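Undergrad: For reference, the sequence and a predicted model appear below.
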Amino acid sequence: MSFTINIKNMVCQRCNLVVSQIFSDLGIDLLSVDLGQAVVVEDQLSGAKLEALDNALQANGFERIDDKKGGLLERMKTLIIKSIHHQDHFNLSINWSDFLADELNYDYSYLSTLFSSVSGITLEQYIIRQKIEKAKEYLIYGQLSVKEIAFKLGYSSVAHLSTQFKKVTGMTPSRFKSSRPMASRKPLDNIM
């Protein structure tokens, strides 16, 4: 029988490697690992191993989530981060409410209410902030124009991207690009 462990702060493929190594070092066989989750054989998790796992995860900046709502919140964040930051092609026509409801098997209104009550911002604001962080990345590397970035992130126009960008960062994309942008990037797991 398998058991899913939800893990906070797993936001990149490197995180998967670190978490896989933690499980391996502890002699816990992984069935799979993905952003925000590890699946193990259930009978491998004794009290002592669970405590050792918690300590090793915390030492590496991760945290096991053992409550259902906290796990669901992390799964929402992980799906959003994965869709925006780790896909080769962002789905321009993504309907976030349908996508999250389908992926998590919960009604979107429940997911939205849960997210807002725990995070202090709406799910929509979180998605916007993640998209703006991705726009910052594109601007820093300078390989795309603002128009191309707007299209790539699913904005209806450059003006729409610029308005949201300024609302989140306090400056236009052009001003951001000409400033010293590296200091204003945030780790993906700290965006709120």
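TA: Nice, thanks for sending it over. Residues are numbered from 1 along each chain as shown.
Undergrad: only C-alpha atoms for contact and neighbour calcs from this point on.
TA: Fine.
Undergrad: Could I get the contacting residues of Gly71?
TA: By CA atoms under 8 Å, 6 or more residues apart in numbering, the residues touching Gly71 are 6-7, 65.
Undergrad: What is the nearest of those residues to Thr169?
TA: Closest approach between the contacts of Gly71 and Thr169, by CA to CA: Ile7, at 28.8 Å.
Undergrad: Helix or strand: which one has the residue positioned nearest the centre of the chain?
TA: Of all residues in the chain, the one closest to the mean position by CA atoms, centre = their mean is Ile81, 3.1 Å from it. Following DSSP states H and E, one finds Ile81 within helix 68-85.
Undergrad: ok, structure two:
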Amino acid sequence: MVSLRCKMVVEQELRKLGLRYVNVDLGSIEILGNITDFQRDQLRKNLKACGLELLEDKRRIMVEKIKALIIEMVHYSDELPKVNYSDYINEKLGYDYTYLANTFSEVKGITIQQYIILNKIERVKQLLLYDELNLTEISYKLSYSSVSHLSNQFKNVTGFAPSYYKKRKKKRIKYLENL
């Protein structure tokens, strides 16, 4: 789902250009009628000024949808889906997973699985710093098979063990607070 602020900005820009639309949603705008080259260029320019980008390449749009779904899944849901990620993504986006995976890899240069891992590790970092959950609870929350699996993956991505990362970040925060 598009954030409310972004959606309002996009809708305002469409109205300014006299474009009638049906729907503004993640990665897509359904416009009634045709859009002129001038309107397209103006829309692109106005959205860029607001920090948004007009994507017309269907492959890039698909990749943005995949990324948003993964970010929502990892960072904003209470529990990760209990089904295989490929099945989850396939079901949510309604495309064959092989097509999605190939498109994602070609556009981003990494696999969907690598992108999920990077996001899970970012989430682990957040949870470690919040200090509300221990590593076992974090491992369970993010659907790792074990604490050692989480720790190994964390070290492979960051170069640090989770406990060392947590100590290091807390020392840095404390140092910054004392400045």
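TA: Sure, I can see it. Worth saying up front: this structure is predicted, and the values here are computed from it rather than measured.
Undergrad: returning to that earlier point: considering the contacts of Gly71 of structure 1, which are maintained in structure 2?
TA: Retained in structure 2: Ile65, out of the contacts of Gly71 of structure 1 (criterion both residues aligned by TM-score structural alignment, their matches' CA atoms under 8 Å).
Undergrad: tell me the strands in structure 2, going along the chain?
TA: 21-25, 28-31 (DSSP state E).
Undergrad: CSV for these, including mean neighbour count and distance to Asp78 of structure 2?
TA: Output for the strands of structure 2, formatted as CSV (neighbours: other CA atoms under 10 Å; distance: least, CA to CA, whole Å):
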stretch, mean neighbour count, distance to Asp78 of structure 2
strand 21-25, 13, 23
strand 28-31, 14, 27
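Undergrad: okay, those in TSV with distance to Lys67 of structure 2 next?
TA: TSV is the format used below for the strands of structure 2 (distance: least, CA to CA, whole Å):
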stretch	distance to Lys67 of structure 2
strand 21-25	15
strand 28-31	14
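Undergrad: Between the contacts of Gly71 of structure 1, which sits nearest Gln130 of structure 1?
TA: Closest approach to Gln130 of structure 1 among the contacts of Gly71 of structure 1 (CA to CA): Ile7, at 19.4 Å.
Undergrad: So that closest one: helix, strand or coil?
TA: Assigned state for Ile7 of structure 1: strand (three-state reduction, DSSP: H, G, I helix; E, B strand; the rest coil).
Undergrad: Spit out the contact partners of it.
TA: Per CA under 8 Å, 6+ apart, neighbours of Ile7 of structure 1: 36-38, 62-65, 71, 74.
Undergrad: go with 10 Å
TA: The contact partners of Ile7 of structure 1, by CA atoms under 10 Å, 6 or more residues apart in numbering, come to 19, 34-38, 54, 57, 62-66, 70-71, 74-75.
Undergrad: Check Asn152 of structure 2 too.
TA: Residues near Asn152 of structure 2 by CA under 10 Å, 6+ apart: 159-162.
Undergrad: Equivalent analysis for Glu42 of structure 1, please.
TA: Glu42 of structure 1 sits next to 1-5, 28-29 when contact means CA under 10 Å, 6+ apart.
Undergrad: Between the residues you listed, which sits nearest Asp107 of structure 1?
TA: Thr4 (21.3 Å).
Undergrad: if you line the two up, which stretch of structure 1 does the longest helix seen in structure 2 fall on?
TA: Secondary structure assigned by DSSP state H gives helix 112-130 as the longest helix of structure 2. Alignment of helix 112-130 of structure 2 against structure 1: residues 123-141, by TM-score structural alignment.
Undergrad: how distant is that stretch from the center of its chain?
TA: Distance of stretch 123-141 of structure 1 from the chain centroid (CA atoms, centre = their mean, to the nearest Å) equals 11 Å.
Undergrad: Fine by me, we can end here.
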